[in-house]
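Engineer: here is a sequence with its predicted model. Questions after.
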Amino acid sequence: MSGEVQIIADRYELRTEINSGGMGDVWHGFDPVLNRDVAIKRIRRELTGPGPDAEEFAERFRREARVTAKFDHPGVPAIYDAVLDESADGVYMVMQLVRGTLLTNIIASRGPLPIPWAVSVVAQICSVLSHAHAVPVVHRDLKPDNIMIAADGTVKVLDFGIAAVLGTDVTKLTSTGHIIGTRRYMSPEQIQCAAVSPRSDLYSLGCILYELLAGGVRSTPSRSSP
């Protein structure tokens, strides 16, 4: 492995990859101008080029940056900088670095959480949703994978990439006939591609609360026909 540190925008250092997914990757970065650690989220370069889904992916990324920048809440990582058009360094966001654990991993490792802990987590998520819905923004993909518990116990809600800005958006940002979101946590209106509302996020939050108290989702044993 090369010892060289990759630099983007002649400023930000990419130090360690935190996560990688279908749309892009997230890095632990460093801003030498302000002398602070940051998180840098980038869209894959091939998704910004020609292709049937390229514009959709790029628009989701722009949406996430612009929607998240609307928030002024400690439960949402702050956006520091962004490049939202194609450039030599690609499309990226520079965000507050949150040190913590995804709620998915906590549920998997601990099983059912004590009721006071589960209530604390859900109450903090409710605070974020109350702020978001007043913007007004509906998250539309609330799930344990998009919730991080920081080292001090505070909750951070992540990934507003498919959020809906009420009053200005169509109900979905996707190719025709494709449902976006995670089915296990989607409200009935999302599955039916109907209009979403703040109640859609509350449905997803109810699913999360169930998993916190039950220690995840238990699969139902298959039953043979009589």
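Structural biologist: Nice, thanks for sending it over.
Engineer: can we go C-alpha only for contacts and neighbour counts from here?
Structural biologist: Noted.
Engineer: buried ones in stretch 38-51?
Structural biologist: V38, A39, I40, K41, R42, I43, R44, R45, L47, T48 (16 or more other CA atoms under 10 Å).
Engineer: presented hereafter is structure B, for comparison with structure A:
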Amino acid sequence: MALFERRLPVTANVLAHHHAARCAACRTLLVTLAHGDALPSELAPGALAPLGGGRRCARRSSVPGATWTPPEVLDGFRLERLLGRGGMGAVYLARDASVDRRVALKVCVALQPDAGTLASFATEARAISRIQHPNVVTMYRAGEIDGRPYLVYEYVDGKSLAELRPPLPWQRVLDIAVGLAAGLRAAHQGGVLHRDLKPGNAILSPDGTVKLIDFGLATFVGGGGTAPRGVREVVGTPRYMAPEVRMGESATPRSDLHALGLLLFELCTGRLPPARRGACAALLTERLPGIDPGFAAVIACCLAEDPLERFAQADVLCAVLEHVRRLVAFQRTSSVFPTPWTGPGFRQVSSPPPLF
């Protein structure tokens, strides 16, 4: 990441580019990072092969370039059109003939699916099956055809957050924040860390409901209904990784909340925050005159470099966001200032504004 953030010395920068020109695996890794795609475990820093002299090289990926084309009718689902394609599968709009409804069908399209791809589909199915919440996409079925897994989801006729054109009005971002935080709370209470929260992995329905999607890089920790513990593995999309995860430390609920903070900051301003994030609340207020200071402080708290200075759990964040939204609505209709938030999580907020 130092290469993309222009923090490498000139000599190291030249050596990195020269090596990538000769090494197909590292070149693939750089393209993945440049496009903002998720970083699978086989390309994670822990999976890099030694080059000597303390340097490391990405192992070659086993994902083939050619893809498998599914039949027009797949296990009773008639495929209508392609909705999107990723590194491990394709998503089709399909019709479930048994109940005559439209669904989104995600299927592995690799000619020879590798173990990592199969594991990702299995992980996603297990993760989604643990979560029942309006802000998380619903899975109807998981199956397999010709050795290739597929997942059937509710079809949400909306746009991913990546398709929106930020900066958005901060009031709209506040509504999105409430929904995403609620979805993360449901996931964490089920012992699931998302680990790849980004604009492309959340979809906004026409009625304004936001839903988390793509749990292919999720992991299972803790037990249902308990706060999940950390997991030491570097996967996800680098530009939305928490700093401690990028450095190889354990992923925790706080790292998911950091990714949420990055996403919200980007929706508000049209760009990610600077590498040094000590004054994010002031930066938001400067770039967005009129933004509620409590909402700016919530985003800044999620973005704290030290995980211990972030909200401890998603349910705390949900409570604070709901209070901010009620406060904002109250201020629109009354000149009386409501009672500041002093509920659970009060002490978890770093550098709190008067609201907390």
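Structural biologist: Everything's here; your move. Keep in mind it's a predicted model, so treat the numbers as computed, not measured.
Engineer: need the buried residues of stretch 38-51 of structure 1 in TSV (columns: distance to S197 of structure 1 and secondary structure).
Structural biologist: Shown next, in TSV, are those (distance: CA to CA, whole Å; DSSP: H, G, I helix; E, B strand; the rest coil):
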residue	distance to S197 of structure 1	secondary structure
V38	32	strand
A39	30	strand
I40	30	strand
K41	28	strand
R42	29	strand
I43	28	strand
R44	31	coil
R45	33	helix
L47	30	helix
T48	30	coil
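Engineer: ok, and the closest non-adjacent residue to the equivalent of A182 of structure 2 over in structure 1?
Structural biologist: Taking TM-score structural alignment, A182 of structure 2 has S127 as its aligned residue in structure 1. Excluding its sequence neighbours, the residue lying closest to S127 of structure 1 (CA to CA, 6 or more residues apart in numbering) is G75, at 7.9 Å.
Engineer: contacting residues around the corresponding residue of structure 2 for the one you found?
Structural biologist: With the correspondence set by TM-score structural alignment, G75 of structure 1 lines up against N135 in structure 2. Listed by CA atoms under 8 Å, 6 or more residues apart in numbering, the contact set of N135 of structure 2 reads G179, L180, A182, G183, T209, V210, K211, L212.
Engineer: ranges for the strands of the stretch 101-250 of structure 2?
Structural biologist: 101-107, 139-145, 148-154, 159-160, 192-193, 202-204, 210-212, 219-220 (DSSP state E, counting those that start in this stretch).
Engineer: so where is stretch 196-204 of structure 1 in structure 2?
Structural biologist: Residues 251-259 of structure 2 are where stretch 196-204 of structure 1 lands when matched by TM-score structural alignment.
Engineer: check the offset of the matching stretch from the chain's centre.
Structural biologist: Centre-to-centre, stretch 251-259 of structure 2 and its host chain are 10 Å apart (CA atoms, centre = their mean, to the nearest Å).
Engineer: ok so, going back, could the buried residues of stretch 38-51 of structure 1 go into JSON lines alongside distance to V196 of structure 1?
Structural biologist: Below are those laid out as JSON lines (distance: CA to CA, whole Å):
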{"residue": "V38", "distance to V196 of structure 1": "33"}
{"residue": "A39", "distance to V196 of structure 1": "30"}
{"residue": "I40", "distance to V196 of structure 1": "30"}
{"residue": "K41", "distance to V196 of structure 1": "27"}
{"residue": "R42", "distance to V196 of structure 1": "28"}
{"residue": "I43", "distance to V196 of structure 1": "26"}
{"residue": "R44", "distance to V196 of structure 1": "29"}
{"residue": "R45", "distance to V196 of structure 1": "31"}
{"residue": "L47", "distance to V196 of structure 1": "27"}
{"residue": "T48", "distance to V196 of structure 1": "28"}
